[in-house]
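Novice: after the sequence you'll find the predicted model.
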Amino acid sequence: MKTLFFTALLFISTFANAQEISEDLENALQNDNVTELKKHITSKNINNCFKLEESEYTLLTLSIKLNAKSCFAELIAQNANVEKTCNNKTPFMYAAKYNRLTMAKALVKAGVQIRVRNSDKQSALDFAKKYERKEFIAYIKSFNQ
């Protein structure tokens, strides 16, 4: 019973921390519109987890998912947290999942830790393997040499 209670509490607290993404922010990212993005990001929301559909994303991870290259670059320039985890994935893990090698290299340049594992013990390399991202796998493996 105690385990069930704590599991329910964890589930509720996870979703209580995330907020709905505004239509303006979502549109800015979908259209890779930096000017519009700048109007809506603040130091208070740049690293928040936002609910979208059935998942949670930071603005940085959404820019990766949507391949919004200009917005991604702006978020990096504004010091978005490159290690922030939402939905049990870091931005580097999303880059692996969506095969965004150029973005992954920018994340490494920004100081991301490439060998970080999530609570399920998965790393970006595990995501690259799962989604058969050969170039990404080779890139991550190049750090072992």
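Specialist: Yep, that arrived.
Novice: can we go C-alpha only for contacts and neighbour counts from here?
Specialist: OK.
Novice: residues touching the most centrally placed residue in the chain, list them.
Specialist: Residue closest to the mean C-alpha point of the chain, counted by Cα atoms, centre = their mean, is Thr61 at 2.8 Å. By Cα atoms under 8 Å, 6 or more residues apart in numbering, the contact list for Thr61 reads Thr90, Pro91, Tyr94.
Novice: this is the comparison structure:
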Amino acid sequence: MKPSQTLKKTIIAVFTILSAIMYSQELTNEHKQMLKYDNTAYFSTLINKENINACYQIENNSYTLLGLAIKMNSQQVFQKLIDEKADLEKACDGKTPLMFTAKYDHTEFAKKLLANGAKKDTKTDKGYTALDYARKYEKPEIIKLLE
């Protein structure tokens, strides 16, 4: 292998690692408490333009704050994120918030996302939509909503 090819591969590898580090942020204890107790009292001190649509690594998965609010059924935090114009199409680990509503069976969240402009036909890298997830997890109300 030529030295220029080795250098190019090294640069690509370093860039990939740095991108992964920058792509996923760590969720602070304050963020976790806000989501766990569905408390928006400190929302404005915790959430800003730089982190509202960030991907946060939780165990082996990555979520936006909107995705985490759906997963944890944090209704007030969810609404505050909608009000603050969180990106409804932001995908972490390939899944959008609407896909998480199907996975976690939160029909009311799905309705609010759709009412605020979330797209039913957004697809993952593998071509799955929120409807596909609703079918996979056997969520009849969300299936009906998305059909």
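Specialist: Yes, it's here. Quantities reported herein were computed from a predicted structural model and do not represent experimental measurements.
Novice: what's the TM-score here?
Specialist: The TM-score (TM-score structural alignment, normalised by the length of structure 1) is 0.87; 139 aligned residues with a Cα RMSD of 2.2 Å.
Novice: returning to what we had before: the residue nearest to the centre of structure 1 should be in a strand, yeah?
Specialist: No. Counting by DSSP: H, G, I helix; E, B strand; the rest coil, Thr61 of structure 1 is not part of a strand but helix.
Novice: what lines up with it in structure 2?
Specialist: Alignment note: Thr61 of structure 1 maps to Gly67 in structure 2; criterion TM-score structural alignment.
Novice: gap between that match and Phe100 of structure 2?
Specialist: 6 Å (Cα to Cα, to the nearest Å).
Novice: all helices for structure 1, in order.
Specialist: Counting by DSSP state H, structure 1 has helices at residues 2-17, 23-30, 34-40, 59-65, 69-77, 91-97, 101-109, 124-130, 134-141.
Novice: can you give me the buried ones in the fifth one?
Specialist: Going by neighbour count (16 or more other Cα atoms under 10 Å), the buried part of helix 69-77 of structure 1 is Lys69, Ser70, Cys71, Phe72, Ala73, Glu74, Leu75, Ile76.
Novice: for these, which one is nearest Asn17 of structure 1?
Specialist: Lowest distance from Asn17 of structure 1 to those (Cα to Cα) belongs to Leu75, with 21.0 Å.
Novice: tell me the residue in structure 2 aligned with the closest one.
Specialist: Aligned by TM-score structural alignment, Leu75 of structure 1 pairs with Leu81 of structure 2.
Novice: pull the contacting residues for the nearest residue to Ala124 of structure 1 once chain neighbours are set aside.
Specialist: Nearest residue to Ala124 of structure 1 in three dimensions, chain neighbours excluded: Met93, at 4.3 Å (Cα to Cα, 6 or more residues apart in numbering). Taking Cα under 8 Å, 6+ apart as the criterion, Met93 of structure 1 is in contact with Ser123, Ala124, Leu125, Phe127.
Novice: which residue in structure 2 lines up with Lys134 of structure 1?
Specialist: That one, Lys134 of structure 1, aligns with Pro140 by TM-score structural alignment.
Novice: give me the neighbour count for that match.
Specialist: Residues near Pro140 of structure 2, counting by other Cα atoms under 10 Å, number 14.
Novice: isn't it up against Ala134?
Specialist: Yes. Using Cα atoms under 8 Å, Pro140 of structure 2 is in contact with Ala134, at 7.3 Å.
Novice: shared neighbours, the two?
Specialist: With Cα under 8 Å, 6+ apart as the test, Pro140 of structure 2 and Ala134 reach no residue in common.
Novice: tell me the contacts of the nearest residue to Asp32 of structure 1 once chain neighbours are set aside?
Specialist: Using Cα to Cα, 6+ apart and skipping residues adjacent in sequence, the residue nearest Asp32 of structure 1 is Ala68, 4.7 Å away. By Cα under 8 Å, 6+ apart, the contact set of Ala68 of structure 1 is Leu29, Gln30, Asn31, Asp32.
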